[in-house]
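Asker: the following block contains a protein sequence and its predicted model.
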Amino acid sequence: MSKTIDYGNLMHRAMRGLILEVLRGVERHGLPGEHHFFITFDTRHPSAQLADWLRERYPEEMTVVMQHWYDALSVNDDGFAITLNFGDNPEPLYIPFDAIRTFVDPSVEFGLRFETQDSDDDEEDEDEDDTAEATAPRKEAEVVSLDKWRK
């Protein structure tokens, strides 16, 4: 049994569930009103699928915009497939929910950011060193400031 409640992972799961429900609604009914999304994801995620030229251009992360034109949105429990337009070239993508770093809907000033820190799974080896907390596996969730997307 764990010594603490893992609020970070619980929050991530809840936030990904929210994104899943939002995208399922869009899949069924389209984007309502002025809603649109900026979705940043980790292009290195093993389940992310994108054209080789996109992966070369964005070797670590990529932000896609889901707004005026998108096609073939298909949502499952693990992620979503979508075709987006890149310079008049439609490209299919598959974005796993675990790969998402930010999800922003600027039309209503809503945003989520996922932060992860890579480390070993061995939490029990933490000692009294003050740096133990910095190296412990942590996942924090927070609401994103939308200032950088404001016009």
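Answerer: Okay, I see it.
Asker: rest of the way, CA atoms for contacts and neighbours
Answerer: OK.
Asker: wait, residue 62 touches residue 41, no?
Answerer: Yes: the criterion here is Cα atoms under 8 Å, and residue 62 meets it with residue 41 at 5.6 Å.
Asker: more neighbours, these two?
Answerer: Taking neighbours as other Cα atoms under 10 Å, residue 62 and residue 41 compare with residue 41 leading, 23 against 16.
Asker: my guess is that one meets residue 63, correct?
Answerer: Yes: when contacts are counted by Cα under 8 Å, residue 41 is listed as touching residue 63 (6.5 Å).
Asker: not counting sequence-adjacent ones, nearest residue to the residue most central in space within the chain?
Answerer: Among the residues of the chain, residue 100 comes closest to the average C-alpha position under Cα atoms, centre = their mean, at 1.5 Å. Residue nearest to residue 100 in three dimensions, not counting chain neighbours: residue 41, with 4.2 Å by Cα to Cα, 6 or more residues apart in numbering.
Asker: host element of the one you found?
Answerer: strand 37-42 (DSSP states H and E).
Asker: do the same with residue 112
Answerer: Counting by DSSP H and E, residue 112 is part of strand 110-116.
Asker: alongside the first one, take a look at this:
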Amino acid sequence: MSYRTIEYGNLMHDAMRGLIRKVLLDVEEHGLPGEHHFFITFDTLHPDVEIADWLSDRYPGEMTVVMQHWYDGLEVGEEGFSITLNFGDSPEPLYIPYESIRTFVDPSVEFGLRFETPEDADEPDADMVEIDDDEPGPSDTPKEAEIVSLDKFRK
């Protein structure tokens, strides 16, 4: 008789990635509603990530993008999504696999997800990210995609 366990951590990650996919599918079909916007941090070294060379050179390891006022070509697939974001008046296409996502935050409703990485092994498998109530409001947020630090969103 073999010993088998239920991989709750993996199941939770799959469910969280499914949630992100469903949210992006809705945005693909209907656009971003109200004040919703996303900070998406992902592993730029993931083998299936597709970003411009200058972005991977500038952000070796981790990058956070903002999906808010201007984005184009959002296409949501089973394994990841494609989107074009504006980096200082330079539109760049990106492909981000769900498995590469480290955090997904919608500060407009104080919602966030964080995925464990091997270097986070001493932390819980999956956590909700707490967002302070005194975060800047929509009028203070950037109007283009930009790289931001999510340290203020981490526990």
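Answerer: Structure's in. What do you need? Small disclaimer: the values here were computed from a predicted structure and weren't measured.
Asker: the strand holding residue 112 of the first structure vs the second structure, average offset?
Answerer: Its matched residues in the second structure lie on average 0.5 Å from strand 110-116 of the first structure after superposition (mean Cα distance after the TM-score superposition for the first structure).
Asker: that strand: what's the following helix or strand?
Answerer: Assigned by DSSP H and E, the successor of strand 110-116 of the first structure is helix 132-135.
Asker: need the next SSE after that next one, C-terminal direction.
Answerer: Downstream of helix 132-135 of the first structure (by DSSP H and E), the next one is strand 139-143.
Asker: which strands and helices lie in contact with that following strand?
Answerer: Using 3 or more Cα pairs under 8 Å, 6 or more residues apart in numbering; DSSP states H and E, the elements in contact with strand 139-143 of the first structure are helix 7-29, strand 110-116.
Asker: mind listing what's buried in the shortest one?
Answerer: Across strand 110-116 of the first structure, burial judged by 16 or more other Cα atoms under 10 Å covers 111-114.
Asker: with respect to residue 46 of the first structure, which of these is nearest?
Answerer: Nearest to residue 46 of the first structure out of the buried residues of strand 110-116 of the first structure is residue 114 (Cα to Cα; 17.5 Å).
Asker: residues in contact with the residue lying closest to residue 23 of the first structure once chain neighbours are set aside?
Answerer: Leaving aside its sequence neighbours, residue 23 of the first structure sits nearest to residue 75 (Cα to Cα, 6+ apart; 6.8 Å). Contacts for residue 75 of the first structure (Cα atoms under 8 Å, 6 or more residues apart in numbering) come out as 20, 23-24, 27, 81.
Asker: roughly how far apart are residue 75 of the first structure and residue 97 of the first structure?
Answerer: Separation of residue 75 of the first structure from residue 97 of the first structure (Cα to Cα, to the nearest Å): 10 Å.
Asker: same question, residue 64 of the first structure
Answerer: Taking Cα to Cα, one finds residue 64 of the first structure at 14 Å from residue 97 of the first structure.
Asker: tell me which of the two has more neighbours.
Answerer: When residue 64 of the first structure and residue 97 are compared on other Cα under 10 Å, the one with more neighbours turns out to be residue 97, at 21 against 14.
Asker: does that one touch residue 16 like I think?
Answerer: Yes: the pair residue 97 of the first structure / residue 16 is scored as a contact, 6.3 Å apart, by Cα under 8 Å.
Asker: hang on, the earlier thing: among the helices and strands packed on strand 139-143 of the first structure, which is the most enclosed?
Answerer: Mean neighbours per residue, mean count of other Cα atoms under 10 Å, is largest over these for strand 110-116, with a mean of 18.
Asker: trace residue 22 of the first structure over to the second structure, please.
Answerer: In the second structure, residue 22 of the first structure lines up with residue 23, judged by TM-score structural alignment.
Asker: ok, that match to residue 87 of the second structure distance?
Answerer: For residue 23 of the second structure, the distance to residue 87 of the second structure - Cα to Cα - is 23 Å.
Asker: with residue 126 of the second structure instead?
Answerer: Using Cα to Cα, residue 126 of the second structure is found at 30 Å from residue 87 of the second structure.
Asker: cool, residue 4 of the second structure as well?
Answerer: Relative to residue 87 of the second structure, residue 4 of the second structure is positioned 47 Å away (Cα to Cα).
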